[in-house]
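> A predicted structure for the sequence below; I have some questions about it.
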Amino acid sequence: MNDNIFILDTTLRDGTQGEGISLSADDKLKIALKLDALGVHYIEGGNPGSNSKDIEFFQRIKDYNLNAKITAFGSTRRKNSNAETDANLLKIVTSGVQAATLVGKSWDFHVHTALQTTLEENLAMIYDSIAFLKQHEIEAMYDAEHFFDGFKNNQDYALAALRKAQDAGANWLVLCDTNGGTLPDEIQEIVTYVKEQLHVPIGIHTHNDCELAVANTLAAIKAGARQVQGTINGYGERCGNANLCSIIPNLQLKMNYNCLPENNLAALTSTARYISEIANVHMPVGQPYVGNAAFAHKGGIHVSAILKDAKTYEHIAPELVGNKQRILVSELAGQSNIISKAVEMGLDINTNNEKTKTIIEKIKDLEHQGYQFEGADASLELLLREAFEEVKTLFTIESVKMHIEKTNGSMISEAIVKINIDGQQVYTAAEGNGPVNALDNALRKALVQFYPNIEKIHLSDYKVRVIDEKDATAAKVRVLVESTGLNNTWSTVGVSSNVIEASWEALVDSIRYALLHMEKVDLKIETTDRIGLINH
């Protein structure tokens, strides 16, 4: 194992500067606890001198005995003033943090243009501010803003800024690619040179404006940097910060550095997804290591190979980062895809080769119609169970009617459902705040007396995608419904040129899947075709 790499997570500070991200003090507290459980070394909680929300976070986090060092963020003292009276520095001290990151200028252009002061005064600002923190026994990190741009334009001054921080007692000198425009070979060359000139440990802080933040961070580590500053899922201003979800496994699994405590790496995926939920930001399915599609396989040749040995198309075992292998079924699927999904469900299809070919052709035909089963595993499971097993019909849908009326300024939706359960006809009606909600309510109302556990599930997401945009309002649509209950979440799909019909089909599949797993029985709904008929 190579050297230890210290991880400073700035999701709660730099990450919140990303567009669309806003975290409450409660949100920050939850994320901090999750990051501490992951094993990062520093958690940068915010700037206590900028807003009351960050002050609240620093006060509340004191009640928890964390392993990570809670870190405050601030800037060097104001020009032509004293550190001892600087309001922002004083708030860092009174926040009670163990460590602090101070950002200061290292590019002469910024000193003249942004600060509008002299080069000498900027150096004094750096020295005084770091020394002030050290006087209060706070671990001090100097974030040299725009360091790489500054180095390329005025190497002597950029180094002078670092030396001032070093002379003042800084524990870390962090080189920042603030504009995100530096290339990896430049990063490695400059970090190598800087490390030879100074004796204080070097950190790296990169931004992703050229899609190089991860590569630049790895280059800096290779050159001798030993602290990484970044965010979970790469959140941050403009194009984001360096993504710790890629950096940490690359360092630990590929470059043999020690970043997290032993076995903690397996919590990376759950941490990334948890923080994505708290931040209310959609997580890209193709995000390396932790994305839902990071270890997903669709092509038949690929699937055939990984069934023999996963290393054929997986660069690591997904379990190392807490992820899992997924087999997708689509128009590109081969027999291996179907077999893999069926085995996953416990179906024995060794003697069903003809059935396998039939279901592959059916899936390809359905996808040609507009279905997509990659994001609708529950609908796919129902198709496979119907293809490979003798299934019991639990209920048959005889008719569905919709009534929509606008009265007194309000739109009222009513659904009427007629179903047959074991020869008993059930006829129910229900209203909803829209046609889909009314259909959902009516179907549940009809079934609940026979299957009471159905009350434990609910619709958690609903998406509509237009398939043929050129057909305008007559276009075919695809509806994806996500349902949650009984410690599980599943998705189903429906397709039609009628959005209500597509929604109905997805809703019915959702109920079928729920009953299948709640009652531990196999079921099938008899319909005229895959989509079924709705009687208006």
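Yes, it's here. Numbering: from 1, shown residues only.
> contacts, neighbours, all on C-alpha from now
OK.
> with adjacent residues omitted, what lies nearest to residue 117?
Residue nearest to residue 117 in three dimensions, not counting chain neighbours: residue 111, with 6.1 Å by CA to CA, 6 or more residues apart in numbering.
> who's in contact with that neighbour?
Listed by CA atoms under 8 Å, 6 or more residues apart in numbering, the contact partners of residue 111 are 105, 117-119, 122.
> buried ones in stretch 158-172?
If you call a residue buried by 16 or more other CA atoms under 10 Å, then stretch 158-172 has these buried ones: 158-159, 161-166, 168-172.
> what helices or strands is whichever strand or helix holds residue 58 leaning on?
Applying DSSP states H and E as the criterion places residue 58 in helix 52-61. Where contact means 3 or more CA pairs under 8 Å, 6 or more residues apart in numbering; DSSP states H and E, helix 52-61 is packed against helix 25-38, strand 42-46.
> what about those, which gets the closest to residue 6?
strand 42-46 (7.9 Å; CA to CA).
> not counting sequence-adjacent ones, nearest residue to the residue positioned nearest the centre of the chain?
For the chain, the residue nearest the mean C-alpha position is residue 283 (3.3 Å; CA atoms, centre = their mean). In space, and not counting its chain neighbours, residue 283 is closest to residue 276: 6.3 Å by CA to CA, 6+ apart.
> what of residue 49?
If the residues on either side of it in the chain are set aside, residue 49 comes closest to residue 88, at 4.7 Å by CA to CA, 6+ apart.
> also residue 311?
Nearest non-adjacent residue to residue 311, counting by CA to CA, 6+ apart: residue 317, 7.8 Å away.
> cool, residue 20 as well?
Nearest residue to residue 20 in three dimensions, chain neighbours excluded: residue 281, at 7.8 Å (CA to CA, 6+ apart).
> try it against this one:
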Amino acid sequence: MNSTIKIFDTTLRDGTQGEGISLSVEDKLKIAQKLDTLGVSYIEGGWPGSNNKDIEFFIRVKELSFKHAKVTAFGSTRRKGTKAENDPNLNRILEVGVAAAAIFGKSWDFQVHTAIQTTLEENLAMIYDSVRYLKSNGLEVIYDAEHFFDGYKSNPEYALATIKQAEAAGADWIALCDTNGGTLPHEITEIVKTVCQNIATPIGIHAHNDCELGVANSIAAVMAGARQVQGTINGYGERCGNANLVSIIPNLQLKLKYDVISADQLASLSSIARYVSEIANMHMPINQPYVGSAAFAHKGGIHVSAILRDSSTYEHITPELVGNKQRVLVSELAGQSNLVFKAQELGLEFDTNNQQTKLLIEQIKEMEHQGYKFEGADATLELLMRNAYGMLEEIFTLESFKIMVTKSAGQPVLSEAIVKLKVHGETVYNAAEGNGPVNALDNALRKCLKKHYPGIQHMHLSDYKVRVLDDKNATAGKVRVLIESSDFKNAWNTVGVSENIIEASWHALVDSMRYALLSQSRTSHQPEEQREQVGLVNH
């Protein structure tokens, strides 16, 4: 049996139906290029018959060059009572000039009667005519059998008849859709096997995640004979989302040994998942399998002691296979092994009998007693350890900052920050406004640093959390601020603690900037012309 699996990505179409997701044309073009580098076979760009944004995407995407993927347009079967040649949606697919089209039609007799309100015979004709028309115009056609599994359970003879019409009309693929996301894996297996026995056309699977089974159902379908998997990056999609390709791809390739994408492409999976989440402005769960920042994070001292001997004791794969990395969390539950591992990761000589090491351990314990929490702030911990071993350059020092918050009747609150730093011996002074005092501080700090470190423009704050540590003192209690930052490739967390929320925010903010500049300095071995392209060269 053919072990090659084709990936059909619908992030740009089905993914955008998820709550809170809205992609501009520029966003869609950027993501499309990333998807091509990942090695997907099809990129479903949208429905050209539904809106002007998708039409513009299909026009502009022709200016790009793709090595792996076919740009695919989405649409429906012809309308009832019309000819395919006269159907505006089908003709719009032809007009945008794509090589492939995915069109959906009804497989469930209930949907035929209730949703499109026509006869079962007319629905079969709609499917046949639409596929035939697109095929006659030279397109590769993927027929999406909507509600197929519900339809099969209701009326198996009719559900099979619908996809046989698509096959007779020349469809290149028939994708079975679990549109409501309510089918269980054992049902998927049984039904896909039956379809493969009755249909010669290659089968695909399009699963939704309403029972949190999108990934499991997709894998079950492949093991039953499907050779195309449709889904989205990070599982974005309507209601509970679509099947998550970020989990499906490594499961198929690493666990089941299917031929999906190359090893190099698989190693880009984590960075692409983060990139798409940033473009979509969606927070990526830290515990997302394979690619989340906590996917290979270890906290318990016994666990860490074991992975120091052999990482397979508590890791199911090598993280680098999917572009992720092993992390050890330092917290009140962590033993000495955690710090040993962290030191090794940073290239530090960590001798527990060394006075310097003992002082560092005591400092960490004291900071935790004050309210610091390093298990969610790896970047602050790394800066702390590097500083203890004399490996941290003093990039800038604070001389002062001032914040003014003004509220006038009938006007929004205005926040302005003034920051004064010493950078390479030069006093730098800048002011900036922002949406709140922390944002104003962030903007002013960037303005102070950008002359010496232009690469700072490539990082941004992606999350900000405040936790009151001493609720007995109400608004006078100590607070912990956790800031998450990213630069489209990596994400890191920093922490600050103080009785004053602005000071706590400042500490976390400064650590975030220091870590960003430290990370950028690691690229200093690159040729200068490459570093200038991303703004890392100091001037």
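That came in fine, so what should we check first? Keep in mind that this is a model prediction, so the values were computed, not measured.
> and residue 353 of the second structure, what pairs with it in the first structure?
Taking TM-score structural alignment, residue 353 of the second structure has residue 352 as its aligned residue in the first structure.
> picking up where we left off before, hmm, the residue nearest to residue 49 of the first structure is touching residue 72, no?
No - applying CA atoms under 8 Å as the test, residue 88 of the first structure and residue 72 come out as separate, 10.6 Å apart.
> now the strands for the stretch 101-250 of the second structure?
Per DSSP state E, counting those that start in this stretch, the stretch 101-250 of the second structure carries strands over the ranges 140-146, 173-178, 203-207, 228-231.
> I meant the stretch 401-536 of the first structure, not that one.
Counting by DSSP E, counting those that start in this stretch, the strands of the stretch 401-536 of the first structure are 410-421, 424-432, 457-466, 477-485, 488-496.
> list the buried ones in the longest one?
Of the residues in strand 410-421 of the first structure, those buried by neighbour count under the rule 16+ other CA under 10 Å are 412-420.
> right, and the pair among those residues with maximum separation?
The distance between the two most remote of the buried residues of strand 410-421 of the first structure (CA to CA) is 26.8 Å, for 412 and 420.
> contacts only, for the closest residue to residue 336 of the second structure other than its chain neighbours.
Distances taken as CA to CA, 6+ apart place residue 301 nearest to residue 336 of the second structure, at 7.2 Å, with adjacent residues excluded. Neighbouring residues of residue 301 of the second structure by CA under 8 Å, 6+ apart: 333-338.
> can you select the buried ones from these in ChimeraX?
The ChimeraX selection below is limited to those of these classed as buried (16+ other CA under 10 Å):
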select :334,335,337,338
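> from the contacts of residue 301 of the second structure, which ones fall inside helices?
Among the contacts of residue 301 of the second structure, DSSP state H puts 336-338 in helices.
> closest one to residue 203 of the second structure out of the residues you listed, please.
Of those, the one sitting nearest to residue 203 of the second structure (CA to CA) turns out to be residue 338, at 48.0 Å.
> ok, that closest one - contacts?
Applying CA under 8 Å, 6+ apart to residue 338 of the second structure gives the contacts 299, 301, 304-305, 328-330.
> now swap in residue 349 of the first structure and tell me
Here residue 349 of the first structure is in contact with 339, 342-343, 356, 388 (criterion: CA under 8 Å, 6+ apart).
> so it sits in a strand?
No - counting by DSSP: H, G, I helix; E, B strand; the rest coil, residue 349 of the first structure falls outside a strand, being coil.
> ok, back up a step: helix or strand next in line after the helix holding residue 58 of the first structure, which one?
Following helix 52-61 of the first structure in sequence, per DSSP H and E, is strand 69-75.
> okay, the helices and strands packed on helix 52-61 of the first structure in TSV with mean neighbour count next?
Shown next, in TSV, are these (neighbours: other CA atoms under 10 Å):
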stretch	mean neighbour count
helix 25-38	19
strand 42-46	27
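> for residue 292 of the first structure, which of these is the nearest?
helix 25-38 (19.4 Å).
> average distance between that closest one and the second structure?
For helix 25-38 of the first structure, the mean deviation from the second structure after alignment is 1.3 Å (mean CA distance after the TM-score superposition for the first structure).
> angle of that helix against strand 42-46?
Helix 25-38 of the first structure runs at 170 degrees relative to strand 42-46, counting by axes from the mean of the first three to the mean of the last three CA atoms, to 10 degrees.
> check which helices and strands helix 25-38 of the first structure sits against.
By 3+ CA pairs under 8 Å, 6+ apart, helix 25-38 of the first structure packs against strand 42-46, helix 52-61, helix 268-279.
> show me the contact partners of that helix.
Residues contacting helix 25-38 of the first structure (CA under 8 Å, 6+ apart): 9, 12, 43, 45, 53-54, 56-57, 60-61, 66-68, 260, 264-265, 267-268, 271, 275, 278-279.
> in the second structure, which residues correspond to that helix?
The aligned range for helix 25-38 of the first structure is 25-38, by TM-score structural alignment.
> which one of the contacts of residue 111 of the first structure is nearest to residue 401 of the first structure?
Distance to residue 401 of the first structure, by CA to CA, is smallest for residue 105 among those, at 68.4 Å.
> where is the longest helix in the first structure?
Across the first structure, the longest stretch assigned as helix under DSSP H is helix 499-519.
> mind reading off the mean deviation between it and the second structure?
Compared with the second structure after fitting, helix 499-519 of the first structure has a mean deviation of 4.9 Å; criterion: mean CA distance after the TM-score superposition for the first structure.
> how far does that helix sit from the chain's center?
27 Å (CA atoms, centre = their mean, to the nearest Å).
> by contact count, what packs against it?
Judged by 3+ CA pairs under 8 Å, 6+ apart, helix 499-519 of the first structure is in contact with helix 377-388, helix 435-447, strand 477-485, strand 488-496.
> quick one: which of those is nearest residue 1 of the first structure?
Of all those, strand 488-496 comes closest under CA to CA, at 39.0 Å.
> distance from the closest one to the second structure after superposition?
Taken against the second structure, strand 488-496 of the first structure registers an average deviation of 3.8 Å after superposition, with mean CA distance after the TM-score superposition for the first structure.
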